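Q: got a predicted model here, sequence first, then my questions.
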Amino acid sequence: ILENFNIATEESEDPLGEDDFEIFYEVWEKFDPEATQFIKYSALSDFADALPEPLRVAKPNKFQFLMMDLPMVSGDRLHCLDILFAFTTRVLGDSDGLDSMKVMMEEKFMEANPSKKLYEPIVTTTKRKEEERCAAVIQKAFRKYRLRMSMSALGDRPCSQLHTLCNGDLSASGAEGKVHYD
């Protein structure tokens, strides 16, 4: 009885177990029904929130993904193992034992998926967020510039009676009647 109790205690102290990884893959299948091994970055928030504890990253979770600095491939897609490694590191912390666990997880993944697609990450989540922020700043500055240029172009044009509207009364322009816009 004591031996069973000790085994149960040791198992409960492990924050992650085999069942957690199996559940991870079950949830993954819902977000990647064609088994491409990738999900869109836009689906990551919902995926992370759908996982059970301890791997779950509850919403709002965008900032936590930035801290994980996940590698992304073309099309803003994330690989299954990269997400699993990042979530595992979040739960267990960064330690020497984690590296051996990652190797073991990758071996199990390769056994289950012998046709693992090779991919080359082109950017990370942190870098992508920085690019989006920079693009927003540039777009805002360009819009201000265009507005300023159009306002100065309007100010430089000579005014003619044909361009002047004064609430529909055209008597000053020599035309008879009023103009109404509905």
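A: Looks like it arrived, so ask away.

Q: C-alpha only now, for contacts and for neighbours.
A: OK.

Q: would you map the helices across the chain?
A: For the chain, the helices defined by DSSP state H cover 2-13, 18-31, 41-50, 62-68, 80-92, 96-112, 125-156.

Q: got another, please set it beside the one above:
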Amino acid sequence: MVIIGLGLTDDDYDMYYEKWQYLDPSGSQFIRYDQLSDFVDGLEPPLRIPKPNQLLLVAMDLPISDDDRMHCVDILDGLTKHFLGTLDVSTLGTGTNVPIDIKKDRPKDYRPITTTVQRQRETYLSRLGLRGFRTNVERCRCKRQSREPILERATIDELIELDDLETPTSIISCRNKICTIDSISIEQRERTPSNTSSICSFGGRSLC
């Protein structure tokens, strides 16, 4: 048995790829991002990370390809680094460190477009924006609901009272306008005697 990666063995890597085949029977070397948590939880120690493991997987900053696909080597690399980070270096002795060589050729359609950290940030910001939008909508709804009883009371009570108070003023103003119009018409009649005479003498007969 060859020791690889300061504690990880060939059997550990074989176990990893055996579990992988259940999710990737066609051998595409990819699984979906939403399968990652269940896959890692289903592994055997020392690579297994039991649920809840979402935050740990996000912290690994694993690449995510198009269509939310994740490559098997990227996941194995992240799990190996996580395992090595939990080891106590003082218990390893003075042996020579064996370099970790788990890189393999990626397929042609391997195109990372984001990472687990960036995806988590995007999800957080979208949830934050949606929460702010809902809060704003709820605030506007509460304001509208608080105004409706006031408008109802104003329509029934205050507006009627206001109308009663304004009625004499409107009548007086209307009367003043009528008086003004009447005075203007009287003045115009006094200033135009010809019109009066013409009206009084129509057809050669005196009508006045």
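A: Sure, I can see it. If you're wondering where the values come from, they're calculated on a predicted model, not measured in any experiment.

Q: nearest to residue 119 of the first structure, out of the helices of the first structure?
A: Comparing these against residue 119 of the first structure with C-alpha to C-alpha, the closest turns out to be helix 80-92 (11.5 Å).

Q: in the second structure, what stretch matches that closest one?
A: With TM-score structural alignment applied, helix 80-92 of the first structure matches the range 72-84 in the second structure.

Q: returning to what we had before: would CSV of the helices of the first structure with mean neighbour count and distance to residue 74 of the first structure be doable?
A: Below are the helices of the first structure laid out as CSV (neighbours: other C-alpha atoms under 10 Å; distance: least, C-alpha to C-alpha, whole Å):
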stretch, mean neighbour count, distance to residue 74 of the first structure
helix 2-13, 10, 39
helix 18-31, 14, 18
helix 41-50, 17, 11
helix 62-68, 15, 18
helix 80-92, 17, 15
helix 96-112, 12, 22
helix 125-156, 12, 12
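
Q: okay, these in CSV with distance to residue 56 of the first structure next?
A: As requested, the helices of the first structure are arranged in CSV below (distance: least, C-alpha to C-alpha, whole Å):
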stretch, distance to residue 56 of the first structure
helix 2-13, 18
helix 18-31, 9
helix 41-50, 5
helix 62-68, 12
helix 80-92, 8
helix 96-112, 18
helix 125-156, 18
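
Q: hang on, the earlier thing: what lies in contact with the match of helix 80-92 of the first structure?
A: By C-alpha atoms under 8 Å, 6 or more residues apart in numbering, the list of residues contacting stretch 72-84 of the second structure from outside reads 5-6, 8, 16, 20, 29-31, 46-47, 60, 62-63, 102-104.

Q: list the buried residues of stretch 68-81 of the first structure.
A: 68, 70, 71, 72, 73, 76, 77, 78, 79, 80 (16 or more other C-alpha atoms under 10 Å).

Q: what sits closest to the fifth one if chain neighbours are left out?
A: In this structure, residue 73 of the first structure finds its nearest non-sequential neighbour in residue 121, 4.4 Å apart by C-alpha to C-alpha, 6 or more residues apart in numbering.

Q: so what corresponds to that neighbour in the second structure?
A: Residue 121 of the first structure maps onto residue 112 of the second structure when the alignment is built from TM-score structural alignment.

Q: surely that match touches residue 62?
A: No: contact criterion C-alpha atoms under 8 Å: residue 112 of the second structure and residue 62 do not qualify, at 9.6 Å.

Q: and the residue nearest in space to the middle of the second structure, how far from residue 123 of the second structure?
A: Nearest to the mean C-alpha position of the second structure, counting by C-alpha atoms, centre = their mean, stands residue 130 at 2.9 Å. According to C-alpha to C-alpha, to the nearest Å, residue 130 of the second structure stands 11 Å off from residue 123 of the second structure.

Q: also residue 162 of the second structure?
A: Residue 162 of the second structure is 55 Å from residue 123 of the second structure, where distance means C-alpha to C-alpha.

Q: what lines up with residue 175 of the second structure in the first structure?
A: Structural alignment (TM-score structural alignment) places residue 175 of the second structure against a gap in the first structure.

Q: where's residue 175 of the second structure, which helix or strand?
A: Taking DSSP states H and E as the criterion, residue 175 of the second structure maps to helix 159-191.

Q: cool, thanks, talk later.
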